[in-house]
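Visitor: This is a predicted model, with the sequence first.
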Amino acid sequence: MNDIIRVTILMPIFKVEQYLEKTLDSVFSQTYNNIDYVFVNDCSPDNSLQVLRNTISKYGIPEDRYTIIDHKQNEGIAVSRADCISHAKGDYVFFVDSDDWIEKNTVEKMVEATRNGVVDIVGCDFYKDYLSEDSTYHHEDYAETCMENLYRCLNYDIATVLWKLLIRRTLFDNFTITPHVDIVEDYIMSVKLYYYAKSFVAIPQAFYHYVQYNQARVSLQTLWSVNMHIKGVQEVEEFCREKGLYDNYVMHKLNLRKFNIKSNFLTKGLLDYKAYRNTFPESKRMWREMGYTRNEKLKFWLAEHDLFVLLKFLQR
């Protein structure tokens, strides 16, 4: 095929020594040729940087086709993604997490879907890969329009991750990535990208392999991660207000998301009645619309009515 469209593969790297070579093998073996690469080593404490350099050498990647940014201190994923984007030169960018991998024809098929560079964003399905070597196929319920995809992002009706999207690079010129708001940086950027994009195409095939067995992933529900999710939904809500999108439908979607976050404060590991009461009180009734068990519904009903003494008794 004609490789006239340039694609930059973007890869933040942190503590992935045992996974990185497989990831790099997949991106350096693409059937599409017009690709360059930006890597950000976020002060990784292991040998990830050496694995990167060794694999670049193994494939003989020319110096003018890759950039390595070496952070002197750990900055987090949001800053790393921003640095990736600021050094990208391609017409389109494609994020690959450094412990995942992609099929050999990923870039080729996604570039084809741009219709010679007309389409702003191309999305695909993905696999989840497990330690047992099993994989599950995940079909994304994309909409045909960018605005509807924005709405579907609000409460995660589609996965709000960047790594399943081929994105026109100049879309990122419309906004600044908030530094040190990590984990949810994909969520925030997905909403903004769909807002600024004019066209979208979905490919009903899975090209991306989302690895589930890296225990170093930071998406576990700790207090830190819940606070990141709080910041994320607040930034998205503010963005929707600024852009005149904040109607009853958007408010409802965001309240569902807020309750999903709020509910963590009634779990055993993060139990905090005061935090539950004070976090997004406007969403406290949303449990009625979710598929909770009868016991969970009782828990949320008691919490909604501030009956935390009874709740404490039931949770013994």
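Guide: That came in fine, so what should we check first?

Visitor: can we go C-alpha only for contacts and neighbour counts from here?
Guide: Will do.

Visitor: could you point out which element follows the lengthiest strand in the chain?
Guide: Longest strand of the chain, by residue count under DSSP state E: strand 200-211. Later in the chain than strand 200-211, the nearest helix or strand by DSSP states H and E is helix 223-242.

Visitor: rewinding a little: what are the buried residues along the longest strand of the chain?
Guide: 200, 201, 202, 205, 206, 207, 208, 209, 210, 211 (16 or more other Cα atoms under 10 Å).

Visitor: Farthest pair within these?
Guide: By the measure Cα to Cα, 200 and 211 form the most distant pair in those, at 26.0 Å.

Visitor: Let me see the ranges of the strands in the stretch 151-300 of the chain.
Guide: Ranges of strands within the stretch 151-300 of the chain are 165-168, 200-211, based on DSSP state E, counting those that start in this stretch.

Visitor: In a strand, residue 68, correct?
Guide: Yes: under DSSP: H, G, I helix; E, B strand; the rest coil, residue 68 falls within a strand.

Visitor: Quick one: residues contacting it.
Guide: Residue 68 sits next to 38, 39, 40, 41 when contact means Cα atoms under 8 Å, 6 or more residues apart in numbering.

Visitor: Adding secondary structure and distance to residue 196, write these out as JSON lines.
Guide: Converted to JSON lines, the contacts of residue 68 look like this (DSSP: H, G, I helix; E, B strand; the rest coil; distance: Cα to Cα, whole Å):
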{"residue": "38", "secondary structure": "strand", "distance to residue 196": "24"}
{"residue": "39", "secondary structure": "strand", "distance to residue 196": "26"}
{"residue": "40", "secondary structure": "strand", "distance to residue 196": "26"}
{"residue": "41", "secondary structure": "strand", "distance to residue 196": "29"}
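
Visitor: pretty sure residue 142 is in contact with residue 204, am I right?
Guide: No: the pair residue 142 / residue 204 is not scored as a contact, 9.5 Å apart, by Cα atoms under 8 Å.

Visitor: Do a quick rundown of the helices in this structure.
Guide: Residue ranges of the helices in the chain, as given by DSSP state H, are 17-28, 48-59, 77-86, 106-112, 146-154, 185-196, 223-242, 248-262, 273-278, 294-304, 308-314.

Visitor: next up, a second structure to put side by side with the first:
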Amino acid sequence: MNTMKVSIIVPIYRVEEHIERCARSLMEQSYRNIEYIFVDDASPDKSMARLEKLLTDYPERRESIQIITHDENKGLPTARNSGLRVANGDYIFHCDSDDWVDECMISELIAVAQQEDVDIIYTDFYLSFHTNERYMRQPEFKMPMDCLQGMLCGSMKFNVWNKLIKRKLYVDHGIVFPTGQSMGEDMTIIKLFCKANTVKYIPNGYYHYMQTNPNAHTKRFSERQLVEIQRNLEDVVRYIEQHVAMDLNREVAYFKLNMKLPLLISLDTKMYALWRNWFPEANLFIKNNPAFSLRAKFIQYAALKRMDWLVKLYNQLVIRFVYGIIFR
């Protein structure tokens, strides 16, 4: 059960309050054949000092740990790529350094990988708030193209951190994360599904994704972040058009709608105007996306009709109540 090696890549930047819980959950995995790659992205706080002190508690893991140091902060995608360059595991798992995982995670995922020789395994996960958690169930798909359509429609998440992926997919197809384009870098996972032959869904949550921002229910984007989202989206759409034979024009329209929807989860009415300017050709597909809830359709149609006051009221009353009280 320990014949396959798993490379866990952990970028580190300004996480001194969280790195100990994250690292302990990784060190205490029941699976033994793990290669740990911590990437210090020039973190200015005490994150690395706390990590190095903690690692002394696990001398049996010492030979399996690599620490890569960036001379300057290069961003999350570059940190992931630095880890990928030195990884030599059969499978890759990405873990963000402010999150944590269950100790049985790698053991249970790799057992399926070894038994069925799967390219990508994906699971459910938890959204973790300060006082409680929300279980996030994913849809079960049998084929990579079904997953691809699910991710484009929005029924399946394309996050990097709830998936175990064969390193061979990255290497054989030259897939890397977008250097210098941090916002939306998770979209890179979509490219890997374009090249996968087999997938497997495990209906269990192992990964705890920490919502550290108390205002996470509304979105605030800088000019640079908005540009990065657009560039990454356009890059992924081009990749799909070049590497996938089937017609996904409708699903790509859904994808554009999903990627600009966070602009409406905001109290800034300027974001609503920007929503109208982004990919207006996709607006024709709002009512057709089966993955959109009635609430999602409601705020999009309100924005489309320039009823910005209604979109703002929705955010004030509904989003703040749900995420500010129930899931805080």
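Guide: That came in fine, so what should we check first? Keep in mind it's a predicted model, so treat the numbers as computed, not measured.

Visitor: just to revisit the earlier point, any chance of the strands of the stretch 151-300 of the first structure in a markdown table with distance to residue 84 of the first structure as columns?
Guide: A markdown table is the format used below for the strands of the stretch 151-300 of the first structure (distance: least, Cα to Cα, whole Å):
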| stretch | distance to residue 84 of the first structure |
| --- | --- |
| strand 165-168 | 13 |
| strand 200-211 | 19 |
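
Visitor: Residues contacting stretch 194-210 of the first structure, please?
Guide: Defining contact as Cα under 8 Å, 6+ apart, one finds that stretch 194-210 of the first structure is touched by 100-103, 105-106, 110, 113-114, 119-129, 137-139, 142, 144-147, 149-150, 163-164, 171, 174.

Visitor: now with 6 Å?
Guide: Residues from elsewhere that reach stretch 194-210 of the first structure, judged by Cα atoms under 6 Å, 6 or more residues apart in numbering: 100-103, 106, 119-129, 146, 150.

Visitor: and what of stretch 129-137 of the first structure?
Guide: Residues outside stretch 129-137 of the first structure that contact it (Cα under 6 Å, 6+ apart): 127, 128, 210, 211, 212, 213.

Visitor: For whichever residue in the first structure pairs up with residue 146 of the second structure, list the residues it contacts.
Guide: By TM-score structural alignment, residue 146 of the second structure lines up with residue 148 in the first structure. By Cα under 6 Å, 6+ apart, residue 148 of the first structure lies in contact with nothing.

Visitor: what's the answer for residue 119 of the first structure, then?
Guide: 199, 200.

Visitor: Kindly report the same for residue 71 of the second structure.
Guide: Counting by Cα under 6 Å, 6+ apart, residue 71 of the second structure makes contact with residue 42.

Visitor: That one and residue 96 of the second structure: what is the separation?
Guide: 20 Å (Cα to Cα, to the nearest Å).

Visitor: With residue 65 of the second structure instead?
Guide: When Cα to Cα is the yardstick, residue 65 of the second structure and residue 96 of the second structure sit 16 Å from each other.

Visitor: Between these two, which is the more surrounded one?
Guide: Remark: of residue 65 of the second structure and residue 96, residue 96 carries more neighbours, 21 against 15, as counted by other Cα atoms under 10 Å.

Visitor: What sits closest to that one if chain neighbours are left out?
Guide: The spatially closest residue to residue 96 of the second structure, leaving aside those adjacent along the chain, is residue 10, at 5.8 Å (Cα to Cα, 6 or more residues apart in numbering).

Visitor: mind checking what that neighbour lines up with in the first structure?
Guide: Mapped onto the first structure by TM-score structural alignment, residue 10 of the second structure lines up with residue 11.

Visitor: same thing with residue 183 of the second structure?
Guide: Counting by TM-score structural alignment, residue 183 of the second structure lines up with residue 183 in the first structure.

Visitor: Among the strands of the stretch 151-300 of the first structure, which comes closest to residue 222 of the first structure?
Guide: Closest approach to residue 222 of the first structure among the strands of the stretch 151-300 of the first structure (Cα to Cα): strand 200-211, 20.4 Å.

Visitor: Report the mean deviation for the closest one after fitting onto the second structure.
Guide: After superposition onto the second structure, strand 200-211 of the first structure sits on average 1.2 Å from its aligned residues (mean Cα distance after the TM-score superposition for the first structure).

Visitor: what's that strand aligned against in the second structure?
Guide: Aligned using TM-score structural alignment, strand 200-211 of the first structure spans residues 199-210 in the second structure.

Visitor: ok, residue 283 of the first structure touching residue 255?
Guide: Yes: counting by Cα atoms under 6 Å, residue 283 of the first structure does reach residue 255; the two are 5.0 Å apart.

Visitor: Tell me which of the two has more neighbours.
Guide: The residue with more neighbours, out of residue 283 of the first structure and residue 255, is residue 255; 23 against 19, by other Cα under 10 Å.

Visitor: Counterpart of the more buried one over in the second structure?
Guide: So, by TM-score structural alignment, residue 255 of the first structure is matched to residue 253.

Visitor: hang on, the earlier thing: keep only those of the contacts of stretch 194-210 of the first structure that are in strands.
Guide: Reading strands off those with DSSP E, I get 101, 102, 121, 122, 123, 124, 125, 126, 127, 128, 129.

Visitor: burial of residue 310 of the second structure, as a residue count?
Guide: 14.

Visitor: What strand or helix carries it?
Guide: For residue 310 of the second structure, the element it lies in under DSSP H and E is helix 308-314.

Visitor: List the contacts of that helix.
Guide: With Cα under 6 Å, 6+ apart as the test, helix 308-314 of the second structure has contacts from 267, 299.

Visitor: helix or strand right after that helix?
Guide: Note on helix 308-314 of the second structure: by DSSP H and E, the next helix or strand toward the C-terminus is helix 320-321.

Visitor: which one in the first structure is aligned with residue 169 of the second structure?
Guide: Looks like residue 169 of the second structure aligns to residue 171 there (TM-score structural alignment).

Visitor: Nearest to residue 260 of the first structure among the buried residues of strand 200-211 of the first structure?
Guide: Among the buried residues of strand 200-211 of the first structure, and counting by Cα to Cα, the member closest to residue 260 of the first structure is residue 210, at 22.9 Å.
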